[in-house]
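Engineer: Following is a predicted model, sequence given first.
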Amino acid sequence: MRSYLDFEKPVAELEAKADELRALEAKGEGYSLSEEIGKLDAKASQALKDLYAQLTPWQKTLVARHPQRPHFKDYCAALIDEFTPMAGDRAFGEDEAIVGGFGRFRGEPVCVIGQEKGSTTETRIRHNFGMAKPEGYRKAVRLMELADRFGLPVLSFVDTAGAYPGIEAEERGQAEAIARSTDACLGLRTPSVALVIGEGGSGGAIAIAAASRVMMLEHAIYSVISPEGAASILWRDTARAQDAATGMKITAQDLLKFGVIDRIVTEPMGGAHRDPDAAIGRASDAIASALSDFAGVEPEAIVARRAEKFLAIGRNL
């Protein structure tokens, strides 16, 4: 069953009316409602197009968090063949907020790392809503080091509200783990591609997103702090999250202008949750294109290009 966001109410009403007419027509009482249904479908489609043509940063935040939006495991299942997951950081334990392993992307071996939020109550709890603890980032480092040793590209799928802020995470060295993971990303001698598929929250995101190519889905967000967190700090009022979202420039469109990301991957009309297969297909093409840019490039040049890319962000802002 499709879930609607508050600002999508006009579309929801039109689609509900169309569904009612389809139900009546299906009863087979001898009359056709096809024309009326077609008109309602056309109105709903146009209303959706108009809405998504002028989304505010806060509305994009809501779309990025949509519960039916495809998650990392959906991308992994569709894009990676022969996926073999790896568990544990070889120091403390396993953290299922970050899922990673090795497989084949379009026939070529790759390392894949992604943040998984979960799609049901049970899986959300198991994956801790995509908020990793230190052992999750240390697992990511372990995977990146293996990829570097065997010359495998690294694909990262970013979707987290941020690193887990609990006391136990801080006790186990959360900041140090994030820093080491970011450093591992920057030091990779193989090509790396990061795609923000939902939320790219703070250090929890950059820890696996400091890549050779950083891309975002059209309605994803990428920020140093959540809009609610920023509103709480600036105004002591989380109700002003919409103001914070606007001022923070967290949308893919703003970040492309600033040079923080390299490419926007367009989503199906109405967001990735309306047509996950199409969204994942477009992501696949974008990843393949990004990897092709590094064909034949020497490891030293890959490291240098990545360093220059991130240093340039500070120079240009």
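Structural biologist: Nice, I can see it.
Engineer: make it CA atoms for all contacts and neighbour counts henceforth
Structural biologist: Will do.
Engineer: Work out for me the element the most centrally placed residue in the chain sits within.
Structural biologist: Here the mean C-alpha position of the chain is nearest to the C-alpha of Ile197 (C-alpha atoms, centre = their mean), at a distance of 1.9 Å. Ile197 is part of strand 192-201, with elements assigned from DSSP states H and E.
Engineer: what's the spacing between the helix or strand following that strand and its chain's center?
Structural biologist: Elements were assigned by DSSP H and E; along the chain past strand 192-201, the next helix or strand is helix 202-209. Using C-alpha atoms, centre = their mean, to the nearest Å, the mean C-alpha position of helix 202-209 is found 11 Å from that of the whole chain.
Engineer: counting contacts, what elements does helix 202-209 pack onto?
Structural biologist: On a contact count with 3 or more C-alpha pairs under 8 Å, 6 or more residues apart in numbering; DSSP states H and E, helix 202-209 meets strand 154-160, helix 174-187, strand 192-201.
Engineer: dropping in the other structure now:
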Amino acid sequence: MATHYLEFEKPIAELDAKIAELSLLAPTSGSFETEIAALRKKADAMRTKAYANLDPWMRTQVARHPQRPHFIDYVDGLFTDFVELHGDRQFGDDQAILGGLARFRGQPVVIMGHEKGHDTQTRIIHNFGMARPEGYRKAVRLMDMAEQFGLPVLTFVDTAGAYPGLGAEERGQAEAIARSTERGLTLCVPSIATVTGEGGSGGAIAIAAASRVLMLEHSIYSVISPEGAAGILWRDGSRAKDAANAMKITAPDLIELKIVDRVIPEPLGGAHADREKAIQNVGQVLEEELKAMSGLSAEQLKKQRADRFYAIGRLG
């Protein structure tokens, strides 16, 4: 897969192209090891500097990067014995939210998450990660099953928002989101939500009302997209950058506001630069968080969850 470079990464792209060119020439034209090593060192320094100075709009671009790991990548990298469960038992099977039973490092769990797809065909199949009501009703079904069998719930959030189409509204989109959010808040088992890319609006919180809410370093989590906020505030969607800078949607902001509990570091250059490392970072933190909640009673879990959400916005 060809590397997709963001606008602020264009100078790094030029160096990477030069490194690739010299690497191809090396076998036939003698050794370029010294030159390649120097260029790689320079590229890493540029990447380090760029990612140390990301503004909220740049982080938004990174969070939306098409090559970031998606739900199916986390399933492949962290879980075994995955059995996908389909359908909401009312209307159909939404492919924007996938989920089922699996084992996480030997422990049985219920997992679910938004899936955006990686190419045109899969993006259409998964509706770009924008779930319809049946997706959220499937999520409720999975949470009910988790509680019935005493299994922890692990969710992976990556969506621009719930699908706003006419059919979705006719089938009760708002009610489905509310029911899913309510079910997450009332679970009697441990639950961990991880924002892996874009956490947009009610479509995200519907599967993020968890005991612990984690967030990858360069992901975003917001009540509305920067484009949507710009359209409302200034009637000008092109001012999305201004909106992003004002909305406090990045991990450092959200930790300070107590909206998320922990930030998971990403590899240099973002999760898309080293997908395997990013996935393993998530796995390590999930293991730690599950261990911290092991042994808690249902009442303790519900109180802990209520306390974390009541703390949002509290002064002092």
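Structural biologist: Thanks, I have it. Bear in mind the structure is a predicted one, so any value in this text is a computation, not a measurement.
Engineer: Could you report the TM-score for this superposition?
Structural biologist: Once superposed, chain against chain, the TM-score is 0.98 (TM-score structural alignment, normalised by the length of the second structure); 315 aligned residues with a C-alpha RMSD of 0.9 Å.
Engineer: now the helices and strands packed on helix 202-209 of the first structure as a markdown table including distance to Ala301 of the first structure?
Structural biologist: Formatted as a markdown table, the entries for these read as follows, by distance: least, C-alpha to C-alpha, whole Å:
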| stretch | distance to Ala301 of the first structure |
| --- | --- |
| strand 154-160 | 16 |
| helix 174-187 | 11 |
| strand 192-201 | 13 |
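Engineer: which stretch among those comes nearest Ser32 of the first structure?
Structural biologist: Across those, the minimum distance to Ser32 of the first structure, taken as C-alpha to C-alpha, is reached by strand 192-201, at 41.4 Å.
Engineer: Which part of the second structure matches that closest one?
Structural biologist: Strand 192-201 of the first structure corresponds to residues 191-200 in the second structure, going by TM-score structural alignment.
Engineer: List the buried residues of the matching stretch.
Structural biologist: Of the residues in stretch 191-200 of the second structure, those buried by neighbour count under the rule 16 or more other C-alpha atoms under 10 Å are 191-200.
Engineer: now swap in stretch 103-114 of the second structure and tell me
Structural biologist: For stretch 103-114 of the second structure, burial by neighbour count (16+ other C-alpha under 10 Å) applies to 103-104, 108-114.
Engineer: out of the helices and strands packed on helix 202-209 of the first structure, nearest to Gly93 of the first structure?
Structural biologist: Counting by C-alpha to C-alpha, Gly93 of the first structure lies closest to helix 174-187 out of those; the figure is 13.7 Å.
Engineer: Have a look at how far, on average, the closest one is from the second structure.
Structural biologist: Once superposed with the second structure, the aligned residues differ from helix 174-187 of the first structure by a mean of 0.3 Å; criterion: mean C-alpha distance after the TM-score superposition for the first structure.
Engineer: which residues are in contact with that helix?
Structural biologist: Contacts to helix 174-187 of the first structure, defined as C-alpha atoms under 8 Å, 6 or more residues apart in numbering, come from residues 133-135, 137-138, 140-141, 144-145, 192, 203-204, 206-211, 303, 306-307.
Engineer: Of the buried residues of stretch 103-114 of the second structure, just say which sits nearest to Val260 of the second structure.
Structural biologist: For these, with Val260 of the second structure as the reference and C-alpha to C-alpha as the criterion, the closest is Gly113, at 17.5 Å.
Engineer: Give me the spatial nearest neighbour of the closest one, chain neighbours excluded.
Structural biologist: Using C-alpha to C-alpha, 6 or more residues apart in numbering and skipping the chain neighbours, the partner closest in space to Gly113 of the second structure is Phe156 (4.3 Å).
Engineer: where's the one you found relative to Thr194 of the second structure, distance?
Structural biologist: Shown here: Phe156 of the second structure relative to Thr194 of the second structure, a distance of 5 Å by C-alpha to C-alpha, to the nearest Å.
Engineer: ranges for the strands of the stretch 51-200 of the second structure?
Structural biologist: 79-84, 97-104, 107-114, 153-159, 191-200 (DSSP state E, counting those that start in this stretch).
Engineer: now those in CSV, with distance to Ser225 of the second structure?
Structural biologist: Conversion of those to CSV gives the following (distance: least, C-alpha to C-alpha, whole Å):
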stretch, distance to Ser225 of the second structure
strand 79-84, 30
strand 97-104, 19
strand 107-114, 17
strand 153-159, 10
strand 191-200, 6
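Engineer: Gly313 of the second structure: which of those is closest?
Structural biologist: strand 191-200 (18.7 Å).
Engineer: Show me what the closest one is packed up against.
Structural biologist: Taking 3+ C-alpha pairs under 8 Å, 6+ apart as the contact definition, the neighbouring helices and strands of strand 191-200 of the second structure are helix 56-63, strand 153-159, strand 212-216, strand 220-222.
Engineer: Recalculate using a threshold of 7 Å.
Structural biologist: When contacts are defined as 3 or more C-alpha pairs under 7 Å, 6 or more residues apart in numbering; DSSP states H and E, strand 191-200 of the second structure packs onto strand 153-159, strand 212-216, strand 220-222.
Engineer: how about TSV for these, with mean neighbour count and distance to Tyr310 of the second structure added?
Structural biologist: As requested, these are exported to TSV (neighbours: other C-alpha atoms under 10 Å; distance: least, C-alpha to C-alpha, whole Å):
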stretch	mean neighbour count	distance to Tyr310 of the second structure
strand 153-159	28	21
strand 212-216	25	13
strand 220-222	27	18
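Engineer: Reformat these as TSV; add distance to Gly172 of the second structure.
Structural biologist: Compiled in TSV, those are given as follows (distance: least, C-alpha to C-alpha, whole Å):
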stretch	distance to Gly172 of the second structure
strand 153-159	19
strand 212-216	26
strand 220-222	22
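Engineer: Asp94 of the second structure is nearest to which of these?
Structural biologist: Nearest of those to Asp94 of the second structure, taken as C-alpha to C-alpha: strand 153-159 at 13.9 Å.
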